[in-house]
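Asks: quick one, what's the 3D model for this:
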Amino acid sequence: MQLVEAFGRVVRAARERQKLTQSQLAELAGLHWTAVSHIERGTRPAHLVTLESISTGLGVSLSKLIQRAEALQASENSNTD
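Replies: Just a heads-up that it's a prediction; the model follows:
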């Protein structure tokens, strides 16, 4: 699993825990909902400023989201070895 995909899964999980729609998160982050969709699906790399906006919208530090994504990536990759 690529880090960008793992990051998207982490963002989706955090958004769903907070019972937010993609549109609601996008509004909180000052983004278009399609940007949130692309990030969650890992289909388009995002700029650091966009990732920071997502983390602000979620109320979770960017470093925490990245740590979670790295842990997920490591876990998924070790299961496929």
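
Asks: alpha carbons only for contacts and neighbour counts from here, please
Replies: Will do.

Asks: who are the neighbours of the strand or helix carrying Q24, in terms of helices and strands?
Replies: If you go by DSSP states H and E, Q24 is part of helix 22-29. Where contact means 3 or more CA pairs under 8 Å, 6 or more residues apart in numbering; DSSP states H and E, helix 22-29 is packed against helix 33-41, helix 48-58.

Asks: and the angle for the last one with helix 33-41?
Replies: Which is helix 48-58. Going by axes from the mean of the first three to the mean of the last three CA atoms, to 10 degrees, helix 48-58 is angled at 90 degrees with respect to helix 33-41.

Asks: to check against the first, give me the structure of this:
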Amino acid sequence: MPDDRSKPPLNETTRVFGERVRDRRQALGLSQEAAAIRCGIHWTQLGKVERGQRSLRLETIVKIAGGLDIDAGKLVSKLPVPPTGSG
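Replies: Got it, this is the predicted structure:
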């Protein structure tokens, strides 16, 4: 089974969203584990989000935004539109 860190992002939308989440977490000086606790999700899930390997439900986006003390709109505003037929 390949290491998740070597898997590519699902698409450009999830890649850019993940970058935004990672940038915010790092700006707060949080480890993935500490951020995941604040967000109420597992740290492995947060890692997949940051690598763009996970497409999220709206509720999870809101949980992540709340845990990172940022408006969810800032995380999703002007994201690239996913290709037809994905997520």
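
Asks: and the helix holding Q24 of the first structure against the second structure, how far off on average?
Replies: With mean CA distance after the TM-score superposition for the first structure, helix 22-29 of the first structure departs from the second structure by a mean of 0.6 Å once superposed.

Asks: over in the second structure, find the residue span that helix aligns onto.
Replies: Aligned using TM-score structural alignment, helix 22-29 of the first structure spans residues 32-39 in the second structure.

Asks: can you give me how far that stretch is from the chain middle?
Replies: 12 Å (CA atoms, centre = their mean, to the nearest Å).

Asks: residues in contact with it?
Replies: R25, H42, W43, L46, G47, K63, I64, A65, G66, G67, L68 (CA atoms under 8 Å, 6 or more residues apart in numbering).

Asks: who touches the last one in this structure?
Replies: Spelled out, that is L68 of the second structure. By CA under 8 Å, 6+ apart, the neighbours of L68 of the second structure are R24, R25, L28, A35, R38, C39.
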